[in-house]
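Visitor: got a structure for you, letters missing:
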C-alpha cells in the first residue's frame, strides 16, 4: 500500500504516521529523516542538499524529489510506503505521480487529516518539551504532574521557537498557500481520504485504518 499523509501543522501527522506504518507493515518515510540520513552518509544527493543549506538557501524541488525517488525504489518499499512531509506542493505531487507511473507502482491513497485552525493553534502553542530527554507534554491536553517540570527527569520544560503563536500562524499561512491545494489535486485523482482530526488520537487512528481497508472512502 502506497500512501501520502496530508494535513496542516498540528494535525497529528507524526503520531498517525507511526501507527499506519506499523499496522500495514510499510516503511514510514519522513522527509526530515531522509535529509538527515543523506547528510550523515554524505551521499551525492546529500552533498548537493548540504551545499544549498550551508548557503542558507531552500533545497530546490528537483533535489527533494530525487531524494524521495531514490528512497521509494529501495527493496523495503516494494510492497508500499507511507510518505510524511512530501509532497508539500502540487508540483512535487505531480512529479511523484509521474515517477510512480514510470515505475508502474501507483499511489493508493492520500490521507488528509482535517482540524479546525483555532484548535491547531491551541495544540501547537501549548506544546512543551523536555530539553534533556525529549519527552513531550501539552499544557492542556497532556500536562506534567508538576507544572513546567518533566515527569521523568525533573528538568524545566521549554516551548520550542517553532511553537510560538506568531510562528505557528506563519506556518499555517504557508500551508494554506502551498500545501492545501494538494487536497484538490488528490481529490481530482480520486485518491483522497478525509479524516476528522478533531478527535482523540486513538479515534483518528481507527478511522484511518477503516478507510485504508476500504470501509470508508
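Guide: Sure, I can see it. Quick caveat: nothing in here was measured; it's all calculated off a predicted structure.
Visitor: all contacts plus neighbour counts: C-alpha atoms, from now on.
Guide: OK.
Visitor: this structure: strands as residue ranges?
Guide: 2-6, 28-30, 81-84, 109-114, 127-129, 136-138, 192-196 (DSSP state E).
Visitor: then this one, side by side with the first:
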C-alpha cells in the first residue's frame, strides 16, 4: 500500500505512521527524519535544508523531492510505503506523481490527520525539541494552512480524513477502518 499522510505539525502523523507501517508491513518514510539524516551527514541537500528548518519554513521542493526520490529507490519501498511530510504542496504532489509514474505505480490513499491548533501546539511544546518554540510552531501552522491545504482538493478522490484527537490506538483504528473501505 502506498500512502501519503498529511496534517498540521503535531497532529500525530509520525506516531500513526509507526503503527500503520507495522500493521501494513511497509516502511514509514518521514521527511523530518530524512532532513535530520541529511543534516547530520552534512550532505549538500542537508545543508540546504538546515537553513529552512531553523526558521520553520518549508524546505524547497527540489531539496525535499531529491531526498524522497533517493529514498523511494530503496528496495524496501517496492511494495509500498507511508510518506509522512511529503508532499506538502501541490507542486510537490506533482513531483511525487512524476516519481511514482517513473516507477510505474501510484498512491492508494492520502490520510489527512486533523486536530485543533491548541492541541497540536501543546503536543509540540511537550516534545521539547530546540526548534519547537511556540512562535515557530504557530508559524508552521500558518505555513501549513497556506501551502498544504490546497492538497485536500488535489487529492480529493483518494483523501480520507481521520480525527487525530484521542487515544493513539483509537486514532490508528479510525485510519485502518477508513483504509479498509473502497475509496
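Guide: Received the coordinates, thanks. Owing to the predicted nature of the structure, the values given are computational and were not obtained by experimental measurement.
Visitor: out of the strands of structure 1, which is closest to residue 71 of structure 1?
Guide: With Cα to Cα, the closest approach to residue 71 of structure 1 among the strands of structure 1 belongs to strand 28-30: 8.2 Å.
Visitor: what number of residues lie near the residue opposite residue 74 of structure 2 in structure 1 once aligned?
Guide: Here residue 74 of structure 2 is matched to residue 74 in structure 1, going by TM-score structural alignment. Residue 74 of structure 1 is flanked by 9 other residues according to other Cα atoms under 10 Å.
Visitor: how about the one 10 residues further on?
Guide: For residue 84 of structure 1, the tally of surrounding residues (other Cα under 10 Å) stands at 23.
Visitor: I'd like the distance between it and residue 127 of structure 1.
Guide: To residue 127 of structure 1, residue 84 of structure 1 is 21 Å away according to Cα to Cα, to the nearest Å.
Visitor: the equivalent of residue 4 of structure 1 over in structure 2: how many residues sit nearby?
Guide: Using TM-score structural alignment, the partner of residue 4 of structure 1 in structure 2 is residue 4. Using other Cα under 10 Å, residue 4 of structure 2 has 24 neighbouring residues.
Visitor: contacts only, for residue 4 of structure 2.
Guide: By Cα atoms under 8 Å, 6 or more residues apart in numbering, the contact set of residue 4 of structure 2 is 82-84, 86-87, 107, 109-111.
Visitor: please repeat the previous calculation with a cut-off of 6 Å.
Guide: Applying Cα atoms under 6 Å, 6 or more residues apart in numbering, we find residue 4 of structure 2 in contact with 82-83, 110.
Visitor: now the strands of structure 1 in TSV, with distance to residue 202 of structure 1?
Guide: Output for the strands of structure 1, formatted as TSV (distance: least, Cα to Cα, whole Å):
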stretch	distance to residue 202 of structure 1
strand 2-6	17
strand 28-30	19
strand 81-84	19
strand 109-114	13
strand 127-129	19
strand 136-138	17
strand 192-196	12
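Visitor: ok, now how distant is the residue lying closest to residue 67 of structure 2 once chain neighbours are set aside from residue 170 of structure 2?
Guide: Spatially, and ignoring its direct neighbours in sequence, residue 67 of structure 2 is nearest to residue 34 (6.8 Å; Cα to Cα, 6 or more residues apart in numbering). Note on residue 34 of structure 2: its distance to residue 170 of structure 2, by Cα to Cα, is 28 Å.
Visitor: who has more neighbours out of the two?
Guide: residue 34 (18 against 13).
Visitor: okay, the more buried one and residue 97 of structure 2: tell me how far apart.
Guide: Taking Cα to Cα, one finds residue 34 of structure 2 at 19 Å from residue 97 of structure 2.
Visitor: now residue 105 of structure 2
Guide: 9 Å.
Visitor: what's the mean distance for the longest helix belonging to structure 1 versus structure 2?
Guide: Of all the segments of type helix in structure 1, defined by DSSP state H, the longest one is helix 90-103. Aligned to structure 2 and superposed, helix 90-103 of structure 1 gives a mean residue distance of 1.2 Å (mean Cα distance after the TM-score superposition for structure 1).
Visitor: give me the contacts around that helix.
Guide: 87, 106, 182.
Visitor: didn't residue 109 of structure 2 look like it was pressed against residue 158?
Guide: Yes: look at residue 109 of structure 2 against residue 158 with Cα atoms under 6 Å: they come within range, at 4.9 Å.
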